[in-house]
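Asks: Sequence and predicted structure, then a few things I'm wondering about:
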Amino acid sequence: MKLIILDRDGVINQDSDAFVKNPDEWIALPGSLQAIARLTQADWKVVVASNQSGLARGLFDMDTLTAIHTKMRRELAAVGGTIDAVFLCPHGPDDNCTCRKPRPGLFEQIGHRYDISLAGVPAVGDSLRDLQASAAVGCAPWLVHTGNGKKTLAKGGLPENTGVCEDLSAVVDILLQDN
């Protein structure tokens, strides 16, 4: 099975310091949905792993988050793509959970769900915590310049062997070329 794990905000859609709090605020990044569609059409399973502390902060509820993801899936389906599953951490930064990136809990859940080792599985993010969580379980981390990616790259300290690309589409170009 070919599996890829994507962060949501800053990789698939525009990020916001004020959080993406409703479906109207969820805006796909140029080319991201088409990139996911290309993966889908090449028989990849696409999974999202996302911190969603806006739930714990009371900025939106689960019904609203479901509506945001319904919009994401609908727009993706319109270009021929699918997301197999969305894994999320609903906790706040001070909740000391194991699923909030940079901890690897979300990734461990994905490995259990699919009953596979995540060694070498590409994982795309725009922040250091995305890369750290994925590297902790042996994924191949990819940093994109979109979202917080350029700031993350400038700060340095990336996990060893992190790939760096302009955006999700560029990562997909490399992955599909290699497979």
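Replies: Sure, I can see it.

Asks: going forward, measure contacts and count neighbours with C-alpha atoms only.
Replies: OK.

Asks: Name the helix or strand for Asp95, please.
Replies: Here Asp95, judged by DSSP states H and E, is contained in no helix and no strand.

Asks: That one - how many residues pack around it?
Replies: 11 (other Cα atoms under 10 Å).

Asks: quick one: contacts for Arg31?
Replies: No, residue 31 isn't Arg; it's Gly. Residues near Gly31 by Cα atoms under 8 Å, 6 or more residues apart in numbering: Leu168, Ser169.

Asks: alright, now check it against this:
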Amino acid sequence: MGSSETSKLRAVLFDRDGTLVVDVPYNGDPGKVRPMTGAKAVLDGLRADGIATGVISNQSGIARGLITAEDVARVNARVEELLGPFDVWEVCPHAEHDGCDCRKPAPGMVHSACRKLGINASEAALIGDIEADVGAAEAAGATGVLVPTPVTRAEEVAAARLVAPDLASAVGLLQGTP
């Protein structure tokens, strides 16, 4: 099974905060949504290539009572207004101590997204800005790519197998283009 054809890339999933949009902690205000530089072009390119796109987002602010599920839905709707439609959305509303199987780095949301898309996890990748994103991808059998921001810890960067300076480079890595 040494062929690279064994798992063709069919979907790229993205962390939301710090990856697709500028991280505003516990954001419930659609007016504060700001796309990361280059995000729209990367997404448009994937869509043009027929590759599914999705968002995988921990939103523990819901469990903590800081924001509502409706707030998150409004913010997500604004993300789509700015960046275009996504094929799948997965949101974990739980806090760290809830012991759910969806909160990254658990693989639950990646598995769910792949089921909804009708693909194997090996045909998906997850791009994010922290170790939990890469961990969720790898736990699910998908490919994880870390795109560090100033808040990404050095040890997270050192531990990641695939690291890219920006979203375009991350997708290039996944598609085997320099």
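Replies: Yep, it's here. Everything numeric here is computed off the predicted structure, so don't read it as measured data.

Asks: Just give the TM-score of the two.
Replies: Once superposed, chain against chain, the TM-score is 0.85 (TM-score structural alignment, normalised by the length of the second structure); 169 aligned residues with a Cα RMSD of 1.9 Å.

Asks: what about the helices in the first structure?
Replies: Assigned by DSSP state H, the first structure shows helices spanning 32-41, 62-78, 105-114, 128-136, 149-155, 168-178.

Asks: With the first structure overlaid, how far apart is the top strand by length along the second structure on average?
Replies: Longest strand of the second structure, by residue count under DSSP state E: strand 52-58. In the superposition with the first structure, the average deviation recorded for strand 52-58 of the second structure is 0.5 Å (mean Cα distance after the TM-score superposition for the first structure).

Asks: which bit of the first structure covers that strand?
Replies: Aligned using TM-score structural alignment, strand 52-58 of the second structure spans residues 45-51 in the first structure.

Asks: now the matching stretch, how far from the centre of its chain.
Replies: 5 Å (Cα atoms, centre = their mean, to the nearest Å).

Asks: do you know how far Asp71 of the second structure is from Pro93 of the second structure?
Replies: Using Cα to Cα, to the nearest Å, Asp71 of the second structure is found at 12 Å from Pro93 of the second structure.

Asks: more neighbours, those two?
Replies: Neighbour comparison, Asp71 of the second structure and Pro93: the larger count goes to Pro93, with 21 against 17 (by other Cα under 10 Å).

Asks: so what corresponds to the more buried one in the first structure?
Replies: Using TM-score structural alignment, Pro93 of the second structure lines up with Pro90 in the first structure.

Asks: Tell me if I'm right that that match and Leu59 touch.
Replies: No. Using Cα atoms under 8 Å, Pro90 of the first structure makes no contact with Leu59, being 11.5 Å away.

Asks: Residues that sit against both of those two, list them.
Replies: Common neighbours of Pro90 of the first structure and Leu59 (Cα under 8 Å, 6+ apart) do not exist.

Asks: now the residue located most distally from the centre of the first structure: how far from Asn13 of the first structure?
Replies: Note on the first structure: the largest C-alpha distance from the chain mean falls to Gly58, namely 22.0 Å (Cα atoms, centre = their mean). Distance, Gly58 of the first structure to Asn13 of the first structure, using Cα to Cα: 21 Å.

Asks: next one: Asp178 of the first structure
Replies: Using Cα to Cα, Asp178 of the first structure is found at 25 Å from Asn13 of the first structure.
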